[in-house]
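Peer 1: I would like the atomic coordinates for the input below:
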Amino acid sequence: MLRQYKAIKEQYSDAILFFRLGDFYEMFYEDAELASRELEITLTSREAGKGQRMPMCGVPYHAAEMYIGKLVKNGHKVAICEQVEDPRLAKGIVRREVIRVVTPGTVTDFSMLEEKVNNYIAAIALDRGKAGLAACDVLTGEFIVTEITGEDVERRLVNEIARIEPSECLVGPGVRENERLHEFLSGLRGLSCTYYGAEHFSPGTARRVLLEHFQVASLEAFGIHDPDSSRDSRDTSGLAVSVAGALMAYLRETQKSSLAHIVELKVYSTANYMTMNASTRRSLELTENARDGSRKGSLLSVLDLTVTPMGGRLLRRWIEQPSLDLDEINRRLSAVEEFVGNLMLRDDLRRLLKDIRDIERLIGRISCGLGSARDLVALSTSLGALPGIKMALQGCDSPALEGIASRFDDLKDIHDLLDKSLVSDPPATVREGGMIRDGYDAELDRLRRVKNEGKTWIADLEARERERTGIKSLKVGYNQVFGYYIEVTRPNLHLVPEDYIRKQTMANAERFITPELKEFESQVLGAEERIIEIEYNLFVDIRDKVSAQAERILKVATLIAELDVFASLAEVAERRGYVRPEVNAGDSIIIKDGRHPVVEAMLDGVFVPNDTVLIPQENQVMLITGPNMAGKSTYIRQVALIVIMAQMGSFVPAREARIGIVDQVLTRIGAGDDVSAGYSTFMMEMIEAREHLVAAARRRPRPGAGQHADRLPKHSLVLVDELGRGTSTYDGIAIAQAYVEAMARAGGCKVLFSTHFHELTRLEGEVEGVRNYHMETVVEEGKPVFLYKIAPGPVARSFGINVARMAGFDAAFCRRAEQILKDLERRNPERLQLSFFDMAAPFDMAVPAERVELAEQLKSAQQEGECDQRGIGGGDAAAAGEAGDGGIMGDCAGQEVLDCIRDLDLDNMTPIQALQRLHELRQKLLR
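Peer 2: This next block holds a predicted model:
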């Protein structure tokens, strides 16, 4: 047995081997030490020959799933080794084989999975500036693949991996050598990386695996160009084939089953969906909140009123992947609109859908050979609701619902098979009988009669023997060790007939058998064994018949998921007063009385609505000022969420909304460090801001380009909250202004830019498309009252100290802050800077006193007309020398500065260059 264990363990050296011994799964050596530690079970030992002992631990087979789940959750693989022959019939050591390898990406136990979240396993590879990504949800059968080409391949691959959130990733050629990608994968929460052999990613090998699994002659049917085998397939969809084939090979290797429910390979392009990186998804809290990662407080939590697991998973995908296809968007919106307008239809459908279990995952378990009788009964219950759903859809008008009704298969034949073959409440295991209904199989019915009639026969035998022997206490019993017996107490042994054969002696009684009882035992026990054997074989046959219909069942599951999402979005729209948006191919966003869907839901409907107008070149950059707590961040987020909702096919929280297709949403919201990467808050700001500029520049049409020029859409929505706060004030202002100018020049980009840098408000009128807005605030009894209403123009003043007072700072602290503020304002008069650079207050508030004195003298000199064209300080060199410390500077220094100013090419200087030059000139003046 030990040799058998070692041989199998050698084949699965990277997994913990669960080795079946009787009613336990045993682990040995290093596996036992690791498992006992992580599962907190007792570590023992057993004889290993030559006087040595080996570490050992075990878990009961009926509770194995729980222990396997814990190990897999901690990132381990578990190889399950079963006895594959009857120990009673085995000649020598019982034959054992690994029947399945459980990994983080191939979990099939429902209790280990979130009901409304897909569990993906992915495979990735890089080659010649291209990337391939395949992903599969083993239980639902979803199998997708994409190939990423063009610019920023690595960044786009990272974004897609972050969206899919696989629990396991097969790392293929080109990735292991890529330090940036390797670091990204290592830093992903809950991701287990598996370095799969490069040979599995070979285009030829991968292609053969796919053709064999899908039983097709070519991959063209899946939208993959399938070149002649003599050509290098890497030139045409090669990476898509490589990663998909490698992933399928891994699944077949670990699952040891046909995977018959994986019936389609869906090829998709990231260009068909809105682009959002991980930072954007996190900032907007699309599917989980930023505080604890739960779904509470996310957009998903507001929109998810789905009643089926399939619908919940589809809704999540729609939120994470808003469409760029106008026809598809309007198809969804029309379906939602029909449900909104037909309460009776919506209620009937949602009532019927509540009876639907997780059909996708049930058929996945069944097709993998893991489905129990209870799984089949759950499927049967679900199928029982289909005729009612099909009938409810008759007469629907919207194209989407009409299409679903025309393709809806009620699967009556499968339901009838399950209904007539399985009992309504079968046992948890499939090896103890009690699963098959009476009347389904004639031989099974006969054996059951033999078994049931045996109970009557036993009672009759007991009565007859009591009468024949005169022993009133005689009884007929049964146990698993000795079988059937006649028990006689010791005081009555002298009455025992001669045909009784002693079988067991006990303290107070003797047990006997008779030839008649022995023959009966043979019949009854044989019947019980045959019943269990026949039931199991019948069950497997039923399961196989259902598995053969996996494609039909999954198509219906897909339709049910869509119906559930449409009805859920309609229910939300009706409850919360959402409207149908007009989504068009234009480049403007116009929203009347828009509301933040999540904040509104948390406030139970008490929310101040706001308008939004974003029109390129006209009102392209909304520069929003206002105090903290006034609602700036909520406002900019609500615009993005309304756009995302519209393009996923949902009604939106507004009185009216006209949305020009947005191809990507970019954000810089929140002040967070990336400690793992060694980045400060400011560095993170700069990295993300640079990504915005790169993306905006890439989406500008190439000057003078012809018909085949860069055709990428140029309709990006950018949200920026307080860019530049992570550095000094004037560095921050310079960077923020440069950013606003660059984004305004980027054509189709629409920008919502909230800031505390009031100096930026002068950009309206200077930079085309920039418009000032502010969050309205009024003062009542010395306290600010936030109206949460956006209005044109810059904010008049800030209310920082008032907010501090509201936050609980004591009166003495706030009075001191007000004194400091007044002192700073007194020492920093308006327009201290030289007239050539029209920006307020260039000097740092916390500078030495002589600089403040210099500024005051400059202002005084300008007012009294003391400055002339010869020098900023006025007077000649001699006068300046006589003035001694009372003069500001010498005439030569002033003339040199003026000459420098005259020579500046301001039209071709960036703000940062201008500030740098100003700093140099100031140093000259202070010498």
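Peer 1: going by C-alpha atoms from here, please, whenever you check contacts or count neighbours.
Peer 2: Fine.
Peer 1: show me where the stretch 501-650 of the chain has its strands.
Peer 2: 501-505, 509-513, 582-584, 589-594, 610-614, 621-625 (DSSP state E, counting those that start in this stretch).
Peer 1: what's the answer for the stretch 151-300 of the chain, then?
Peer 2: 168-171, 192-195, 266-267.
Peer 1: spit out the contact partners of the spatially most central residue of the chain.
Peer 2: For the chain, the residue nearest the mean C-alpha position is residue 165 (5.0 Å; C-alpha atoms, centre = their mean). Residues counted as contacts of residue 165 (C-alpha atoms under 8 Å, 6 or more residues apart in numbering) are 120, 191.
Peer 1: and the gap between it and residue 137?
Peer 2: Residue 165 is 11 Å from residue 137, where distance means C-alpha to C-alpha, to the nearest Å.
Peer 1: go on, residue 276?
Peer 2: Residue 276 sits 22 Å away from residue 137 when distances are taken as C-alpha to C-alpha.
Peer 1: and this one, please, so the two structures can be compared:
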Amino acid sequence: MIRQYLEIKKQYPDAILFFRLGDFYEMFFDDALSASRDLEITLTGRDGGLKERIPMCGVPYHAADGYIARLVSRGRHVAICEQVEDPAAAKGIVRREVTRVITPGTVMEGNLLEERRNNYLACAARGGNGYGLAVTDVTTGTFMVSSLTGQKAGVELADELNRLMPAELVVPLSLVKSFPETLRLKGNILVSGYRDEAFNLSAAESALEEQFGPGAFLKTNISDPEIAACAAGALASFLKDTQKRSMAHINRIQFYLPGRYMTLDAPTRRNLELSRSMSDNTKKFTLLSVLDNTVTSMGGRMLRNWLEQPLLKKAEIIARLDAVEELAKNAFFRKELKEELKKIYDLERLAGRIAFGAANARDLIALKKSLLCLPALKELLGQALCSLLKEKGAAIDAMEDTADLLDRAIDDDPPLSLRDGGIIKTGYNPDVDRYRSAGKEARSMLAGLEERERLRTGIKSLKVGFNKVFGYYIEITRSNLDHVPEDYTRRQTLANAERYITPELKEYEDLVLGAQDRLLHLEYKIFNDIREQLTAQIRRVQATASAVAGVDALYSLAEAASQNNYVRPEILEDGRLLIRDGRHPVLERAMGPGQYVPNDTDMDYEEKRLLLITGPNMAGKSTYMRQVAIIVLMAQTGSFVPASRAEISLVDRIFTRIGASDDIAGGQSTFMVEMNECRAIVAGATEKSLIVLDEVGRGTSTYDGISIARALAEYIHHKIKAKTLFSTHYLELTDLDREPGVVNMNVAVKEEGEQVVFLRKVLPGRADRSYGIYVAKLAGLPAEIIGRSANILKLLENSSETPSQVAAASDNGCDRGGETENEVIKELRHLDILSMTPLEAINKLYLLQKKIGDGSLQ
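Peer 2: Here you go, the predicted structure:
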């Protein structure tokens, strides 16, 4: 048995091998050592022909899903090795084979998946001109392919992977160690190596033909079909090797060009918090959390994809906006739509489970219930006025034939297990009805047998029972053993009773158990036949699921627009960006109605291309800039926006450089990360981009920072000519407004004595102070530090010397003069100047000056 284990383990060296032994999955050697740690289960051992016992651990097969889930969540591959022949009929060792390899990217089990997020498995191939990329979600059947070529291929691939955040990335085995570093991948993306030969073009084309049929790549306009085919074929081969079963739901390749959508790099996605919060990496306090009112899981996944891939074509955006407007204006229509959507299960993942052979009877009932709701939804969408909603309605296939099949065949309340029977409805199959009737008759006869035997023997406590070990029996207590008839045969002895069998009871037992076994076998066979029939209809289910998901996403955007008082943006292509009373959607939701201070934005390609924003810390500069970027992104998603009026010109990319963060693991300081992000912006931005830059240059010395910030602003303004929002505390930069197209803006502040009120209002003009010391005071720094800071600031502002000279000259005031200066101030405060003669005043002033150590009069 150990020899058999080792032979199978050689084929799956990187996976934890769950080796079936009776009612347990066992692990041995290194697998046992690592699994016992990860799963926190007892490590044991067994003899295996060696001097030392073989490490061993195991889990019950009926509870294996939970343990597998824990291993997969840690990035492990788990190979399931089953007994593939009947142990009773086997000669020698029972034959075993790996029936499936479960990896983070190939999970089908619902307890391991997020309902409203795709579980992507990606595969990347490298060629001379760039990279091929293939992405699938085995739970839904999505299979997308692209190629990224040219000088920026690596950056574009990293951006795409950071957008998708696949659970697993498959690359050639020879590249598995270098690939993440080469692309500078962010986030927790598990990189798995796969045999290099699968990435060869000939092998890849064979795998593609087997999965999708001949000519899968004949009609595509991607830049490098060959390298894309290498990635796609390797992914198809990986799925075949790991899943070892039908993948009929993966039946169509979607070719896509990242250039069809707005490009968003990883820092921008992070800074704008589209679907993951920077604070805890969850959906809470993200744009998705504000806009997601979807009713179905598949609608939630589609809305997430829309937000992460804003559109670039004006016609597509307007089509979505038309649909959102119609739904937003018609509350009754929207409510009816929601009621119909609520009845529909996750058709995408149901289709995947059916094709994968993992669907149970309850999944089929969920499918039936969903299909029965489709005619009403289709009719409702047929009443819509806009073309997109009508198109979605027309794309829904009610599949009456499939619904009818399921309604006739599958019991309305089936058990969870397919081996327990009770799956097939009475009346669907005559053989099922006959076996079921025979079983009922035999059980009825058994009930009559008990009464007859009581009368025959005179034993009132006699009872007929059943257990899985001994079958049917007659139980008689020890006090009645003298009355047991001669034709009773002892079957089992208990402490207080004996159990017997009779020829008549044995005959009934054969009838009941025989009928039951044949019934269970037949029901299971019929169920598999129905599941195969459904597999042949998977394309219809998938097309309908896509249409329903799109309707749900549009409903969600309309609901958000209605709830939050959003307006329809006007989509332009002339470069104008006009926002009146714009709000940050996430902060507005967090703060509550009427609390958020709205702001205007007015930009174009000529007179107002670069907004130079100055003002205090914590006054709202970063929020304002993020707000503008989010409103533009929402508009190109097809959403209404938080404003009273919005005219949005299409942008091809949004770049943001906000906040301070380092990359310790990558050996990059905060300033180096900042400069790398700036480099990516100037390398990738075009005239049609929107750039948001916050406090560039603050990670180095003041003069270095000012110089870099100024040079960067000038380069973007003169060379790239993109619309840019540039916030800074370097007030020296405000003279850039002499350049045509640069406009100074500042965040308004109101001072009342020593109190400062941030008005959160962005107005034309430049700020004259940064109020950093006031913010330090708000943070609770000791009064001594605040006072010392204020003194140094005054000296710096009134001196022509360098900051270091001023600071050095003021050391006396800190070490020994601070207390003296306070005494001098007290003395000045109590002087009666009006009663002093001029000479007395001069003398007193001389003494006070001398007291604080100033020798200027000496």
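Peer 1: can you give me the TM-score here?
Peer 2: Once the chains are laid over each other, their TM-score by TM-score structural alignment, normalised by the length of the second structure reads 0.91; 809 aligned residues with a C-alpha RMSD of 2.1 Å.
Peer 1: circling back to that earlier point, adding mean neighbour count, write the strands of the stretch 151-300 of the first structure out as a markdown table.
Peer 2: As requested, those are exported to a markdown table (neighbours: other C-alpha atoms under 10 Å):
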| stretch | mean neighbour count |
| --- | --- |
| strand 168-171 | 24 |
| strand 192-195 | 17 |
| strand 266-267 | 15 |
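Peer 1: show me where the stretch 651-800 of the first structure has helices.
Peer 2: Taking DSSP state H, counting those that start in this stretch, the helices of the stretch 651-800 of the first structure run over residues 681-698, 729-744, 800-806.
Peer 1: touching the second one from outside, list them.
Peer 2: Applying C-alpha under 8 Å, 6+ apart, the contact partners of helix 729-744 of the first structure are 617, 620-621, 689, 693, 696, 723-726, 749, 751, 757, 759-760, 767-770, 842, 910-912, 915.
Peer 1: go again using 6 Å as the cut-off
Peer 2: 723, 724, 725, 911, 912 (C-alpha atoms under 6 Å, 6 or more residues apart in numbering).
Peer 1: what does the longest one give?
Peer 2: Helix 681-698 of the first structure is contacted from outside by 671, 672, 673, 726, 746, using C-alpha under 6 Å, 6+ apart.
Peer 1: what does the fourth one correspond to in the second structure?
Peer 2: Using TM-score structural alignment as the criterion, the counterpart of residue 726 of the first structure in the second structure is residue 699.
Peer 1: tell me which element the counterpart of residue 376 of the second structure in the first structure falls in.
Peer 2: Using TM-score structural alignment, the partner of residue 376 of the second structure in the first structure is residue 388. According to DSSP states H and E, residue 388 of the first structure maps onto helix 386-392.
Peer 1: any buried residues in that helix, and which?
Peer 2: In terms of neighbour count (16 or more other C-alpha atoms under 10 Å), helix 386-392 of the first structure has its buried residues at 386, 389, 390, 392.
Peer 1: please apply the same query to stretch 724-738 of the second structure.
Peer 2: 724, 725, 726, 727, 728, 729, 730, 731, 733, 734, 736, 737.
Peer 1: now those as CSV including distance to residue 257 of the second structure?
Peer 2: Shown next, in CSV, are these (distance: C-alpha to C-alpha, whole Å):
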residue, distance to residue 257 of the second structure
724, 26
725, 29
726, 31
727, 33
728, 36
729, 40
730, 41
731, 43
733, 40
734, 41
736, 39
737, 39
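Peer 1: list just the nearest of the residues you listed to residue 133 of the second structure.
Peer 2: residue 724 (32.0 Å; C-alpha to C-alpha).
Peer 1: residues contacting the closest one?
Peer 2: Counting by C-alpha under 6 Å, 6+ apart, residue 724 of the second structure has contacts 610, 690, 691, 692.
Peer 1: now do it against residue 743 of the second structure, distance only.
Peer 2: 11 Å.
Peer 1: rewinding a little: and residue 109 of the first structure, which of the strands of the stretch 501-650 of the first structure is closest to it?
Peer 2: strand 582-584 (41.5 Å).
Peer 1: give me the mean deviation of the closest one from the second structure.
Peer 2: With mean C-alpha distance after the TM-score superposition for the first structure, strand 582-584 of the first structure departs from the second structure by a mean of 1.4 Å once superposed.
Peer 1: tell me who's in contact with residue 245 of the first structure.
Peer 2: Residue 245 of the first structure touches 206, 209, 210, counting by C-alpha under 6 Å, 6+ apart.
Peer 1: and stretch 197-211 of the second structure, what's buried?
Peer 2: So stretch 197-211 of the second structure, judged by 16+ other C-alpha under 10 Å, has buried residues 198, 199, 200, 201, 203, 204, 205, 206, 207, 208, 211.
Peer 1: greatest separation within those residues: which pair is it?
Peer 2: Maximum distance among these (C-alpha to C-alpha): 16.6 Å, for 200 and 211.
Peer 1: residue in the first structure matching residue 198 of the second structure?
Peer 2: Match for residue 198 of the second structure (TM-score structural alignment): residue 200.
Peer 1: surely its match touches residue 248?
Peer 2: No - judged on C-alpha atoms under 6 Å, residue 200 of the first structure makes no contact with residue 248 at a distance of 9.7 Å.
Peer 1: show me what residue 474 of the first structure aligns to in the second structure.
Peer 2: Looks like residue 474 of the first structure aligns to residue 462 there (TM-score structural alignment).
Peer 1: ok, residue 430 of the first structure next?
Peer 2: Counting by TM-score structural alignment, residue 430 of the first structure corresponds to residue 418 in the second structure.
Peer 1: neighbours around that match, how many?
Peer 2: By other C-alpha atoms under 10 Å, 19 other residues sit near residue 418 of the second structure.
Peer 1: residue 541 of the first structure maps to what in the second structure?
Peer 2: By TM-score structural alignment, residue 541 of the first structure lines up with residue 529.
Peer 1: now do its match against residue 190 of the second structure, distance only.
Peer 2: 37 Å.
Peer 1: same question, residue 349 of the second structure
Peer 2: Between residue 349 of the second structure and residue 190 of the second structure the computed distance is 23 Å (C-alpha to C-alpha).
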